Every structure is written in structure tokens, then in C-alpha cells.
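S.K.: Prediction below, plus the sequence it came from.
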Amino acid sequence: MVRNVLGSLIALVGATAAVWSPFRPWYDGRHGSDVRIEDLFNGLTDNGATLFGSLVLPMVFAGLLTLAGVVLRSRLLVTLAGLVVLGFTVLWMVRQGQHSGELTAGTHGLGVGVANALGGGALLILGALVMRGRTRRVPAHEDDEYGDAYDDRQPSPYTPHRPPPAPWDPGPPPTQEWHPEPYGPAPGAPGPHTPTPPVEWGRDQPRPGPEPGQDDRPTWPGGPQPPPNDPPNDHGPTGPGRP
């Protein structure tokens, strides 16, 4: 808001200087209101001009553009007004230089009217740069539908106030109930309390032999063990009746 006001004031001052410039001396005491518009495109002459057939016309047009830009807060219109003022002033300087052979400043040279025109055009462009322009209005339905897209921008007096959303409460986590397995162990599988049956060695299952290098002959207490293939030492009864 402050930038718009300050830029508008600068632009209005520049427009005033531009509109007043044709009524001041431009070159060698000749006023800008005495320079015809067509002479700017065909070459300067000493012929006089009517009020709105002279340099007054483009300056007044630039002033009207400035007023419209200030009312509408349009930076484009104010910039266009400054370009019109500077463009016609520079074009006149080119034609005057061709007509006189040179451009000088002083009593018989460039006057205050040219300075007013150049300064007014520069102030118009400066005012356009200072101005912030119009703030985009957001309709109510767009604000509701795309409300999240405008949260980061600066608040505008045209945007309706929206209360902040309530914090989201996820609530307590859901409890998980444990359900026992409805089915028992698979058939033939040992249960948690089923004893393991002992291994029985029958006829169908051979008895494991000794490990290599291990002697499985029985030991006899008090003496050496006899060879495994010798017959038992049975001499029978002793005496004369023995055969």
C-alpha cells in the first residue's frame, strides 16, 4: 500500500513536469508548443503550430495515461507514459540537431523545456518501478478449493479470513488380541509333552558293529582274555576211569 502511494506521487510529479514542458523554451527561446508534430518525422521548419498540433499533444496523452495508471494501480500504463515522453523528446532532439547542425546548451541552445521533459519521463518510469501494482483477488470458491495453494502468500484485505485447521489427533493405536491356534499338531509329529519312544533293535535292524580300532571281546576278571575261537578247556573228571 505504501509503495503504491509513493510510486503514484512520483508518477504524478513526472507527468506534471512533462505536460508543462511544451510551454517552456526548448531551443533558442522557441517553445515546444510552437513545434509541429509532423516536423518530427519530416524535418523541422520555422512554421508555427496549433496547440494540439504541437508537442503539447503527446505530453497531454502521456499525462492521461499516468492518471489512468494511478487510478488503476497499473505499472504498465505508467511505464508506457514515461516511454511516450522520452520517445518524443529524443526524436525532437535528433531533428533539431539535423536542422541546426549541432546541439548546444545555454541561451541560444537547449532550454528548460527539454530538461523538464526528460526529467518528467524519468520520474514516470521511476514511479512505475516503485509501485507494487494491484493485488490479485481470490474468489471465495477458489479459496475454498485451493486454500492450501495460497497459504504461503502474504495476507490480502480481499482474502476472507480462514481459521487455522485443528491439529489432527491420530488417537490410541488399535489393540491386537492374541488368538490361540485352533488346530493341534500335525499327525505323527511329537507334541510338546510326548516322550520320544526308545529305539528297539530287532531282527530287521542290524546291530551296529564296533568302531574301527575298538576291541569288543569280553574281559575276564583276574586273568587274560582267551582267544575268541579256542574251544573250552574241559578235561572232565580225572582218575583211572578216564579214557
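M.R.: Sure, I can see it. Numbers count the residues shown, from 1 in each chain.

S.K.: switch to C-alpha atoms for all contacts and neighbour counts from now on
M.R.: Noted.

S.K.: could you check the distance from residue 92 over to residue 124?
M.R.: As for residue 92, its distance to residue 124 is 19 Å (criterion: Cα to Cα, to the nearest Å).

S.K.: then this one, side by side with the first:
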Amino acid sequence: MVRNVIGSVLALAGATAAVWSPFRAWYDGRHGSDYRIEDLFGGITDAGAEAIGSILLPFAFAALVTLIGVVLRSRLLVALAGLVVLGFTVLWMVRVGQAEGSLTVGGEGTGLGDGVANAVGGGLLLLLGALVMSGRGRSRDTRLDGGYAPAPTHPTLDGTGPPAPYPGPPSAAAPTRTMEQPRWDRQDPDLQQWDAPDPHQEPDGPYGPPRGPQP
């Protein structure tokens, strides 16, 4: 539980940094939102871009995937979002390097800007969050194969031998013993009384001798 919370915080911080990075300077003071998606595949140009068609689009998609991964506690989705951010950042660096001849890091708004640092840091935080998260755990009452845990056992009375399982509930079909109740004397209905069995009389046959007055 604690690992999921820490990993989720790291993932959300990484997604926030990635989405914020296009609004910062990426190279020579030019913001990341000024680079078109087409420029990442066809070559960097001086043409501007709208926010929806700029490098912000894949970063916003990565942030959405991160939110879904945090809600579902999915390490795979969070790691996928980190790879998307780092992949587009590296692709941009390759295209800018081809257009400029080399990449430089300088002060006073020249060279690589802090927007690139935010994008790289956001992608790394996403991967770190996916690594820290423990994911969706299994119930303690079930085994790995999906079956239920074995029944609890208790040791035998003499202390030897394997433990025996606890007896389960009595079966509905199991016979039950009841005390013999007095029965109505059917041989002489005029008596209209209950004839209780004699506890000292020996049984005769499976049901004992007939009770009540004899003819």
C-alpha cells in the first residue's frame, strides 16, 4: 500500500513535469510547443505550431495514460507513459541535432533549455514511479493457482502423526439419535393414556415387545 502511494506520487509528479515542459524553452529560447509533430519525423523547420499539434500532444497523452495507470495501480501503463515522454524527447534531440549540426548547452537562452530538462526528468520520474509501485496484490486467502487456501488443521491427541483437518459441519443426510418418546396406546383406545417405556425391560427384537395391556 505504501509503495503504491509513493509510486503514484512520483508518477504524477513526472507527468506534471512532462506536460509543463513544452511551455518552457527547449532550444535557443524556442518553446517546445512551437515544434510541430510533423517536424519530429520529417525534419525541424522554422514553421510554428499550435498547441494541439505540437510536441505537447504526446506528452498530454502520456499524462492521461499515467492517470489511468495510477487509478488501476498498473505499473505497465505508468512505465509506458515514461517511455512515451523519453522517446519523443530523444527523437526531438536527434532532429534538432541534424538541423543544427550539433547540440549545445549555453547560458542566456542559447542551446538546450530547461524545457528539455523537465521532459527528461518527467520521463525518469515516471519510470521510477512504475518501479516503486507494487501493483495489484493478491488476496491472502487464496493460493497462486486461484484456489482457496487449505482447511485449518489441528494436531492429534497423542501428538504423533500428521495433523488432522478440523471436522466440517454435520451432513444433512447423517442420521440423528433421539430419545424414545412415549407413544399412544393403540391397542386399547378406551384407556386414552400415554404408555412410557420401561427402562429396565430388555428389548425383544428390533422394536422391543409390544407395550400396553395384552389381550
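M.R.: Thanks, I have the structure now. If you're wondering where the values come from, they're calculated on a predicted model, not measured in any experiment.

S.K.: re earlier: and residue 92 and residue 124 of the first structure? Which one has more around it.
M.R.: residue 124 (36 against 23; other Cα atoms under 10 Å).

S.K.: which position in the second structure aligns with the more buried one?
M.R.: When the second structure is aligned by TM-score structural alignment, residue 124 of the first structure is paired with residue 126.

S.K.: The helix or strand containing that match vs the first structure, average offset?
M.R.: Using DSSP states H and E, residue 126 of the second structure maps to helix 114-132. Superposing on the first structure places helix 114-132 of the second structure at an average distance of 0.3 Å from its equivalents, by mean Cα distance after the TM-score superposition for the first structure.

S.K.: how about that helix: buried residues?
M.R.: Neighbour counts over helix 114-132 of the second structure (16 or more other Cα atoms under 10 Å) mark 114-132 as buried.

S.K.: Strands of the first structure, start to end?
M.R.: Ranges of strands in the first structure, per DSSP state E, are 25-27, 30-31.

S.K.: which residues touch the longest one?
M.R.: Yep, that's strand 25-27 of the first structure we're talking about. 31, 32, 108, 109, 110, 111, 112, 113, 114 (Cα atoms under 8 Å, 6 or more residues apart in numbering).

S.K.: farthest-separated two in those residues?
M.R.: 32 and 108 (14.7 Å; Cα to Cα).

S.K.: higher neighbour count, those two?
M.R.: Taking neighbours as other Cα under 10 Å, residue 32 of the first structure and residue 108 compare with residue 32 leading, 24 against 13.

S.K.: doesn't residue 20 make contact with the more buried one?
M.R.: No - judged on Cα atoms under 8 Å, residue 32 of the first structure makes no contact with residue 20 at a distance of 9.8 Å.

S.K.: tell me the centre residue of the second structure?
M.R.: residue 136 (2.4 Å; Cα atoms, centre = their mean).

S.K.: gap between the counterpart of that residue in the first structure and residue 93 of the first structure?
M.R.: Alignment note: residue 136 of the second structure maps to residue 134 in the first structure; criterion TM-score structural alignment. As judged by Cα to Cα, residue 134 of the first structure and residue 93 of the first structure stand 36 Å apart.

S.K.: Now the residue nearest to the centre of the second structure. Nearest residue, chain neighbours left out?
M.R.: Leaving aside its chain neighbours, residue 136 of the second structure sits nearest to residue 73 (6.1 Å; criterion: Cα to Cα, 6 or more residues apart in numbering).
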